[in-house]
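Student: Need coordinates for the following:
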Amino acid sequence: MGDAMAVGWIVLIVVGAVIVLLPAVTVRVVPQASCQVVERFGRYTRTMNAGLNIVVPFIDRIRNRVDLREQFNIYPPESVITEDRVVIDVDMIVYYQVTDGRYATYEVDNYVQSIQLVAFNTLRNIVGGMDLQMLLASREEINAALRGVLDERTSMWGVRVNQVELKTIDLPEPLRRAEEEQMRANSEKRAAILRAEGERQAALVQAETERAVAAARGDQDGAGDRKPAYTPAARRPVHEPLHRDDPRRLGSYRLRARLGQGGMGTVYLGVTPGERLVAVKVIKKEFTEEPMFRKRFRREIDSVQRVGGFHTAPVVDADADGDPPWLATEYIPGPSLDDVLKQVGALPTRTLYTLALGVADALRGIHVCGIVHRDLKPSNIIVSGMGPRIIDFGLARALDGSKLTRSGHVVGTLGFLAPEQFTGAQITPATDMYAFGTVLCHAAGAAPLRDGESLESALELLPAGLVGVITRCRETDPALRPLPDEVLKELSPGPAPSEDWLPPHIRTMVDLHNRPTVSAP
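Tutor: Down below sits the predicted model:
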């Protein structure tokens, strides 16, 4: 009897333990933004998505755990040989994302190493058809070509490549010294232009002062026949001093000057505690009174902080709950494209091609992150020494739906609005491509058009290689407009590279923005 009871207790304990442990060994919690590949008896059965899942012990086996978030790999330098037999070391960074855990598990042994192998094999083939000068001027074109090949290959592995960037190109020592000497020569040339510009401005001010003195003497001599006093025209500063009621500090940033003012707010030049320059945009008070604005603004800040690349101004800090709300981006020293076009007119062909490629590459990076700019125009493009940069991307959507924008009907700037922005149809990345085509028209001198003049009548003002792209971008039907990748492919390669993508007078404007700014009182 006692033995039977003991056996019964043992059975109860075992059964109880099994009941307690069964959920622990059968229930699997898959983290968010990940998946797990399950095999049964060595064969694929299913892919478990995020959440609670059941795995049968001793029968099912988790073959692979896959992170579905965007990843990046910085690959060590590899040696490549140019067409003119120069050996250089190039390293790159690849941003990728697994889209199908099953294919990523079974179609390739190691997709990270496979991406590296394909990337550098492709790079060797591309560089092998270029001389050194072409290579140094074609970094963005090479990035686009690399991504196109990787997109095609990795799609079969359940992987999507979001971005490819060549990080450094190490030249042999003799070539590096020659490059440094050329850079010094270019710097001295630009310094000479700046000195000549300063002397010219000083001469103008001196001449105006002398005329003013002469006018004043004439007034004194001519009894009763006084002329209005002449005021010399002061040279317009690059950065406007702070106004009396402007804030002097926001967050940890000291504000030093005004960079500009638009429909959404005022942009200030700020300085971090480490003396780095940032552009701080402060939102107008009337927007903050809209109940849903801060929520939209916070959401858009989270979105745009994911955007990277060489052709945008990254968001480095923000405060959607501040009074007033603000956000800070990297300061890009240079004038806006709008200022450039107002001062120098239509851009030369080489500059126009570089502008088109840079803006198209930036739009590609913005659209990959699920963001539509909605207000692309010359004043939202900075012309810098390192190429064109897009600013204010994604912020127009924070305004969309507010009482203020509803009273204005549309979000955006007249002259650059796509047809769907007027009709209330769905806003898509194709909306930005319409504005992109219009921006190129302005930069080439084919817009704005006079009354009764059509775009077709102004196409002869455009370089022949841009006519097709611009015409497609300005299609009424969004589905007929090209993607940024298609624009990059069609425009690469453009004209033969020259010493500098900016002509001297525009380079001077850029250099003036690099001058130190005097702090406001």
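Student: can we go C-alpha only for contacts and neighbour counts from here?
Tutor: OK.
Student: where along the stretch 1-150 of the chain do the helices fall?
Tutor: With helices called from DSSP state H, counting those that start in this stretch, the stretch 1-150 of the chain shows them at 2-26, 101-106, 111-127, 132-137, 139-154.
Student: Ok, which of the ones you listed comes nearest V344?
Tutor: helix 132-137 (24.4 Å; Cα to Cα).
Student: Next, the buried residues of the closest one.
Tutor: Residues of helix 132-137 classed as buried by neighbour count (16 or more other Cα atoms under 10 Å): 132, 134-135, 137.
Student: now do stretch 192-202
Tutor: So stretch 192-202, judged by 16+ other Cα under 10 Å, has buried residues 193-194.
Student: can you map out the helices along the stretch 201-350 of the chain?
Tutor: Under DSSP H, counting those that start in this stretch, the stretch 201-350 of the chain gives helices at 285-288, 293-304, 337-344, 349-368.
Student: Show me where the stretch 51-200 of the chain has its strands.
Tutor: 51-54, 60-67, 71-81, 87-98, 159-170 (DSSP state E, counting those that start in this stretch).
Student: Looking at these, which is nearest to L146?
Tutor: The nearest among the strands of the stretch 51-200 of the chain, by Cα to Cα, is strand 159-170 at 6.9 Å.
Student: Flag every buried residue along the closest one.
Tutor: 159-166, 169.
Student: next one: stretch 457-473
Tutor: 459, 462, 466-467, 469-473.
Student: now, among the residues you listed, which is nearest to V213?
Tutor: L462 (48.2 Å).
Student: now the other sequence, so there's something to compare against:
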Amino acid sequence: MEPILIVVGVLLIPVVIVLASAIKVVPQTSVMIVERFGRYTRTLNAGLHIVVPLVSRVRNRIDLREQVVPFPPQPVITRDNLVVNVDTVIYYQVTDPRSATYEVSSYIQAIEQLTVTTLRNIIGQMDLDTTLASREVVNGTLLGVLHEATGRWGIRLNRVELKAIEPPTSIQDSMEKQMRADRDRRAAILTAEGQRQAQILKAEGEKQAALLKAESDREVAAIRTGGRAGAAPPVPAQAAPASVHQPLRQGDPRRIGRYQLTARLGEGGMGTVYLGRSPGQRLVAVKVVRPEFATDPAFRHRFAREIDAARRVGGFHTAPVVDADSQDTPPWLATEYIPGPSLHDVLRRQGALPVRTVHVLALGVAEALERIHACGIIHRDLKPSNIIISAAGPRVIDFGIARSLDGTVLTGTNLVVGTQGFLAPEQLTGGPITHASDLYAFGLVLCHAAGALPLTDGESLESALGLLPSHFAGIIRRCLDHAPERRPTPTEILEELSRHGASSEGWLPPSVRTMVDLHNAPTAATP
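Tutor: This next block holds a predicted model:
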């Protein structure tokens, strides 16, 4: 008898489990969507219901009460290229559970995405002042757009609240803050310089007084002993104003060719660039090859090709060659000194640039590429650190790995040349390198300058480009096409940008102009 009871008990356990799983309790103010074999069958209202296992299943549980969804602050770019944070709270209620389940995969994500897109479209047409003063307008427009869309999803939008619209300090200060900071920096520089000059004059006066006293003491001693006083030691020269240039280091040459070197401008993998003066006191940038490369005949040949490429391109939006000697020890190249920081330094310190600045930058670099390509040369290493920002406009420099379209390859087989992050796909895969490779790098340079790169977490390049003016985004998309033949030429870019017009007068923001001015500061002479 006992074995029979055990068997019956074992058989009853799964039956009880199945019956328990079939019972569904729907709370008040909620519903459940039931599917049979993957298709909608019915909607369960509040109460007790039976759902046959393995045949039917609950697809969705929906709360019919009003829901409050606070979205995280969204960074949105205004028409004048400033960023504001918009803090939004949405109040909604599901009115049609079936539509809310099947019309959209996730109505909460859909509402969030539509909110972000609508805010970008609205605020993108306003400047900063208008945006900060138009919360009611933005709120009303957003509510209208969301109400129309959510109605199709079985959602009733009760209200939308914009908790805050304010410029974030973590992404980019408003123009007013930038101008105030720029004025403060200039005032601090002038104050510090004035204090330093006062200290120098005070120290100089004390030195002069000490020298006069020492001279007087020597004269008295000479009279007493019948001898002559020695000459007073020379007065030290007044220190020169501070500059952004690095001082020469021990072991650096003090003269190359006929040029006296006064400071360091930068250092790369193949050489060091110095600030120098010609016999006529004109400033030049002197690139000196490292000793380990200077002994390599193949490298000397390549360096001679660099000199030839720079001379052929000329000085329009580049740095013209003043003098060079590829056979000297070490080899060197002197170009006109362009006072200004690199675009890399500007972006590192200032962040994304205003639209007007990016427009003039794009025109200048495209014009330089047009001239470079007209000479039959491919730059092959266009990047922010090879673009100098001067008061007169951008200059493209460093033809160190440039190649002429004459079939002569200056690098080893299968060797990728250029800078990671700015290489065209064909440069990475070993395909033919053409002028179009420079245009791919040009598109990436504009992405960095306009703030589309680097990307934030979860952001795609396409969504970042959507925040830029349409003509910029269109040009960048064409430049970043993986098919080289579909990329635009520099001439086509110039024609496209010229239709939108931009004056180069005052093209630099005040903070960047200050960086340029500092590169014009005098550099102390090196002993």
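Student: Work out the TM-score between the chains.
Tutor: The TM-score (TM-score structural alignment, normalised by the length of structure 1) is 0.54; 301 aligned residues with a Cα RMSD of 3.0 Å.
Student: returning to that earlier point: how about JSON lines for the buried residues of stretch 457-473 of structure 1, with secondary structure and distance to T209 of structure 1 added?
Tutor: Formatted as JSON lines, the buried residues of stretch 457-473 of structure 1 follow (DSSP: H, G, I helix; E, B strand; the rest coil; distance: Cα to Cα, whole Å):
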{"residue": "L459", "secondary structure": "helix", "distance to T209 of structure 1": "46"}
{"residue": "L462", "secondary structure": "coil", "distance to T209 of structure 1": "43"}
{"residue": "L466", "secondary structure": "helix", "distance to T209 of structure 1": "47"}
{"residue": "V467", "secondary structure": "helix", "distance to T209 of structure 1": "49"}
{"residue": "V469", "secondary structure": "helix", "distance to T209 of structure 1": "51"}
{"residue": "I470", "secondary structure": "helix", "distance to T209 of structure 1": "48"}
{"residue": "T471", "secondary structure": "helix", "distance to T209 of structure 1": "51"}
{"residue": "R472", "secondary structure": "helix", "distance to T209 of structure 1": "53"}
{"residue": "C473", "secondary structure": "helix", "distance to T209 of structure 1": "51"}
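Student: Just put the residues you listed in TSV and tack on distance to A104 of structure 1.
Tutor: TSV is the format used below for the buried residues of stretch 457-473 of structure 1 (distance: Cα to Cα, whole Å):
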residue	distance to A104 of structure 1
L459	47
L462	46
L466	39
V467	41
V469	36
I470	39
T471	40
R472	36
C473	36
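Student: closest to L417 of structure 1 among those residues?
Tutor: C473 (12.2 Å).
Student: Now do the same for that closest one: its match in structure 2.
Tutor: Matched to structure 2 by TM-score structural alignment, C473 of structure 1 sits across from C479.
Student: Nearest to S303 of structure 1 among the helices of the stretch 1-150 of structure 1 would be which one?
Tutor: helix 139-154 (22.8 Å).
Student: Let me see the contact set for G418 of structure 2.
Tutor: Counting by Cα atoms under 8 Å, 6 or more residues apart in numbering, G418 of structure 2 makes contact with 380-381, 401.
Student: Can you get me a residue count around I506 of structure 1?
Tutor: Look at I506 of structure 1: counted by other Cα atoms under 10 Å, it has 21 neighbours.
Student: any idea how far the equivalent of it over in structure 2 is from K177 of structure 2?
Tutor: Matched by TM-score structural alignment, I506 of structure 1 corresponds to V512 in structure 2. Distance from V512 of structure 2 to K177 of structure 2, counting by Cα to Cα, to the nearest Å: 14 Å.
Student: swap in H245 of structure 2?
Tutor: 28 Å.
Student: out of those two, which sits in the more crowded spot?
Tutor: Neighbours per residue, other Cα under 10 Å: of H245 of structure 2 and K177, the larger number sits with H245, 20 against 12.
Student: need the contact list for the closest residue to G400 of structure 2 other than its chain neighbours.
Tutor: Spatial nearest neighbour of G400 of structure 2, chain neighbours left out: E306 (5.5 Å); criterion: Cα to Cα, 6 or more residues apart in numbering. Applying Cα under 8 Å, 6+ apart, we find E306 of structure 2 in contact with 399-402.
Student: Pick the one among these closest to D438 of structure 2.
Tutor: For the contacts of E306 of structure 2, the nearest to D438 of structure 2 is A402 (10.5 Å; Cα to Cα).
Student: correct me, but the closest one touches G376?
Tutor: No. In terms of Cα atoms under 8 Å, A402 of structure 2 does not count as a neighbour of G376; the distance is 10.3 Å.
Student: How are the strands of the stretch 401-521 of structure 1 distributed by residue range?
Tutor: Counting by DSSP E, counting those that start in this stretch, the stretch 401-521 of structure 1 contains no strands.
Student: sorry, back to before: can you list the helices of the stretch 1-150 of structure 1 in JSON lines and add distance to S79 of structure 1?
Tutor: Formatted as JSON lines, the helices of the stretch 1-150 of structure 1 follow (distance: least, Cα to Cα, whole Å):
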{"stretch": "helix 2-26", "distance to S79 of structure 1": "50"}
{"stretch": "helix 101-106", "distance to S79 of structure 1": "29"}
{"stretch": "helix 111-127", "distance to S79 of structure 1": "9"}
{"stretch": "helix 132-137", "distance to S79 of structure 1": "14"}
{"stretch": "helix 139-154", "distance to S79 of structure 1": "16"}
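Student: Nearest approach to A192 of structure 1 belongs to which of those?
Tutor: Counting by Cα to Cα, A192 of structure 1 lies closest to helix 132-137 out of the helices of the stretch 1-150 of structure 1; the figure is 24.7 Å.
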